[in-house]
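Colleague: Everything below, folded, please.
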Amino acid sequence: MEEGVKVWAKGGPQLWRKGVVSKRVPDRTGGSGVARITVVLEEGGTAEFAVAADEEEECTDVKLRNVTGQASTLEGAGVEDLTSLTYLHEPTILYSLSQRYESDLIYTGVGPILLAVNPFKRVKLYSDDILAAYRKDGELRHYDPNYDETLAPHVYAIADKAYRNMTAPSNEYEHRSQSILVSGESGAGKTETCKIIMKYLAILGSKTGSTELGTIEQQVLESNPILEAFGNARTVRNDNSSRFGKYIQIIFDSYGKLTGAQIKTFLLEKVRVVKHSAMERNYHIFYMLAAGASPEQREGWAMGDLRSHQFTSQSGCYDRRDEVLDSELYQELMEAFKVMGFEEDEKASRPSGGGEGLPLPWASVFRMVAAVLALGDVDFVDRPDAGDGEALTALSEPSRPRLEAAARLLDVSPDRILNALTSRKINAGISNQVLLRVSKRKISCRKKFKKASSDLADGKSTNQ
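Modeller: Next up, the predicted model:
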């Protein structure tokens, strides 16, 4: 690093500071291969660093800047692909992303990878006109080998490239199924990015060839409100955090038309149903029912104020910080149920024996959600005077109405639930043994039972 070059110097609240090397002298204390440089900082003052003579461009604390006279591509908001920078390192990446972010340019390319920075606000990047532009650009790019891309990096471009490689490959190696991996920390925008990708692919694969989607395309997109209702929750960092992983498989025919989709969920955070931290909420569905369902429906489901239920009052947090209303989400959920084929009438005829494969009444799903809330309010007390063969715990009498409500909603007798929570049956050789639970073991079993019930409701909705 010669005198006069512009550099990034490590330090300060922003981690890196702009400066110019003003002096470079041998460092006698560090050996013949070490030089000491002085950097005059733009913010004022100076800083000194020891630099190895043979590793000047890879120095840990001082990095060369991509500026006029030192690099062909200048760092900052104009960098659409970070790999085009002459010096690619931490400070120039942070600075370029920051400058682009301030200009609402949230997408930046890193070779074949797209880096997205969550704006935490609505940006004008997803209009029909912008979508049409990337669609046209994708067609021209794929069929004209001499075509130069003119559009900025965008998630539409990633989705378009995957679609073109699948349906109209330029070589035999591209004509195969494509995968798009969306990863990032909590709150990075993975859920929204997946929805944007799904919408773009649904439009490209629409049989109408326009933004007017058919039934299948609508069903693919309307799966998102259902998944978010039962699998997303407010956390400390994110008001719509996905508490599960998902693998989305979108199926196209040989002509590139969308024919269906399959969504596999895994690693659902079941423990959130029974316990969540301060400043967090349980899953959205509980608050959506409380805000959107009618008083008559909530009365039928034995749902009171959320502050009266154990599973929704632990943290004292009942709303969202992103100004999204649970009542509006409830309406979106009902529309999604309609598109997905969920029956409106809970009493819809279903043959005895299961009715496997028939549309699932949405009210049945809501009844199970309400039953989970009711079970959370059931308590037990120990019976220290219990004799041999007698139950070691007894239902707390104030909890009896909640047990009866849960039994009614689950369409089972209260005694069956009581037996399931206070005893367990094990196989011992050729005989069966019934073990009675004390209250602490009962509480653990009750939580597992309620988590399983919640998972069952979520699983039914996903499978539908």
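
Colleague: can we go C-alpha only for contacts and neighbour counts from here?
Modeller: OK.

Colleague: What count of nearby residues applies to the closest residue to G184 other than its chain neighbours?
Modeller: Distances taken as CA to CA, 6 or more residues apart in numbering put K190 closest to G184, at 6.7 Å, once the chain neighbours are dropped. K190 has 19 neighbouring residues, counting by other CA atoms under 10 Å.

Colleague: One more, so I can put them side by side:
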Amino acid sequence: MAQYRGREMFEVTPHVYAVADACQRVLRQQGRDTCVLISGESGSGKTEASKFIMKYIAANTTQVHREYIDRVKNVLIQSNSILETFGNAKTNRNDNSSRFGKYMDIHFDYKGDPVGGHISNYLLEKSRVVSLQPGERNFHSFYQLLSTSNTHTKKFGLNSSAVYKILGSERATAQDSKLYSLTNSAFSALGFTTSVVDDVWSIVAGVILLVSVVITTTHYFW
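Modeller: Predicted structure coming up:
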């Protein structure tokens, strides 16, 4: 990572760190807003590239007010865990494919250190909730909530060993259980209160149960 700091892009091997450094130097030296557009087909590494950029920016900050900056950096990085939980899914090409678009604003102070941010999501693939392609999984959040007999599962009347239509042919795994804990840790890092977290998981539980509802129609003839 250090080899890209303060270097021109043509001086080093092509890497997303070089892109992040070039943007940050323009922002610091010229005081101009910069933008990175990450595009590509499913499985090309867009999500991982955005993580690398945030990690580089987090590492390439000054030592002044380190405690505050570390908190902001942690919030920016932790936000990815939540976004992936509710917006990513396993597809036939990628086990952690983003099924939504994301626009992230990172706010910097006059020294070029991150002091906050804003994330806008759009084009969420809602159709996945009710219709899955063979071999694919639904959004991670459903499997995380059903991965273990946790307080939320019991509270909302769910059974981790039951078969729910929303999961398709896939089932929750031990990895989903670990990710469930990471998601809740991310909620805490971002300042979500317990009641808000309960509300979020209650909505997920409601969707799981709603998709499982079977509607029958009785026809009457006179």
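
Colleague: picking up where we left off before, quick one: contacts for the alignment partner in structure 2 of the residue nearest to G184 of structure 1?
Modeller: K190 of structure 1 maps onto K46 in structure 2, with residues paired by TM-score structural alignment. K46 of structure 2 is in contact with 38-40, counting by CA atoms under 8 Å, 6 or more residues apart in numbering.

Colleague: How much space separates K46 of structure 2 from I53 of structure 2?
Modeller: 11 Å (CA to CA, to the nearest Å).

Colleague: ditto for S131 of structure 2
Modeller: 34 Å.

Colleague: What of G116 of structure 2?
Modeller: Separation of G116 of structure 2 from I53 of structure 2 (CA to CA): 15 Å.

Colleague: Tell me who's in contact with the residue lying closest to V12 of structure 2 once chain neighbours are set aside.
Modeller: Excluding the flanking residues, the one nearest V12 of structure 2 by CA to CA, 6+ apart is Y4, at 6.9 Å. By CA under 8 Å, 6+ apart, the contact set of Y4 of structure 2 is 12, 17-18, 21.

Colleague: Alignment lookup: Y4 of structure 2 to structure 1.
Modeller: Taking TM-score structural alignment, the alignment pairs Y4 of structure 2 with Y134 from structure 1.

Colleague: which parts of the helix or strand that contains that match are buried?
Modeller: Element membership of Y134 of structure 1, judged by DSSP states H and E, is helix 128-143. Judged by neighbour count (16 or more other CA atoms under 10 Å), helix 128-143 of structure 1 contains these buried residues: 131-132, 134-135, 137-138, 141-142.

Colleague: So V115 of structure 2 lies in a strand, does it not?
Modeller: Yes. Assignment of V115 of structure 2 by DSSP: H, G, I helix; E, B strand; the rest coil places it within a strand.

Colleague: Aligned to it, what sits in structure 1?
Modeller: Per TM-score structural alignment, the equivalent position to V115 of structure 2 in structure 1 is T259.

Colleague: which residues does its match contact?
Modeller: Residues near T259 of structure 1 by CA under 8 Å, 6+ apart: 216, 251-253.

Colleague: Neighbour count and distance to F380 of structure 1 added to those, as a markdown table?
Modeller: Compiled in a markdown table, the contacts of T259 of structure 1 are given as follows (neighbours: other CA atoms under 10 Å; distance: CA to CA, whole Å):
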| residue | neighbour count | distance to F380 of structure 1 |
| --- | --- | --- |
| I216 | 18 | 49 |
| I251 | 14 | 50 |
| F252 | 20 | 54 |
| D253 | 11 | 57 |
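
Colleague: tell me which of these is nearest to I93 of structure 1?
Modeller: Set against I93 of structure 1, the nearest of the contacts of T259 of structure 1 by CA to CA is I251 (36.8 Å).

Colleague: thought that closest one was touching L258?
Modeller: Yes. Using CA atoms under 8 Å, I251 of structure 1 is in contact with L258, at 5.9 Å.

Colleague: Packing partners of the longest helix seen in structure 1?
Modeller: Of all the elements of type helix in structure 1, the one with the most residues (DSSP state H) is helix 439-463. Here helix 439-463 of structure 1 touches helix 215-231, helix 362-376, strand 380-382, helix 414-422, going by 3 or more CA pairs under 8 Å, 6 or more residues apart in numbering; DSSP states H and E.

Colleague: In it, which residues are buried?
Modeller: Here helix 439-463 of structure 1 shows 439, 442-443, 445-451, 453-455, 457-458, 461-462 as buried, counting by 16+ other CA under 10 Å.

Colleague: repeat for stretch 331-347 of structure 1
Modeller: Applying a neighbour-count criterion of 16+ other CA under 10 Å, one finds 332-334, 336-337, 339-340, 342-344 buried in stretch 331-347 of structure 1.

Colleague: Report the two of those residues separated the most.
Modeller: Maximum pairwise distance in the buried residues of stretch 331-347 of structure 1, criterion CA to CA, is 15.7 Å, between E332 and E343.

Colleague: Which stretches in the stretch 201-350 of structure 1 count as helices?
Modeller: Under the criterion DSSP state H, counting those that start in this stretch, the stretch 201-350 of structure 1 contains helices at 215-231, 284-292, 295-300, 310-313, 326-340.

Colleague: can you put those in CSV and add distance to M368 of structure 1?
Modeller: Converted to CSV, the helices of the stretch 201-350 of structure 1 look like this (distance: least, CA to CA, whole Å):
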stretch, distance to M368 of structure 1
helix 215-231, 12
helix 284-292, 11
helix 295-300, 12
helix 310-313, 14
helix 326-340, 16
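
Colleague: residues in contact with T265 of structure 1?
Modeller: Going by CA under 8 Å, 6+ apart, T265 of structure 1 touches 244-247.
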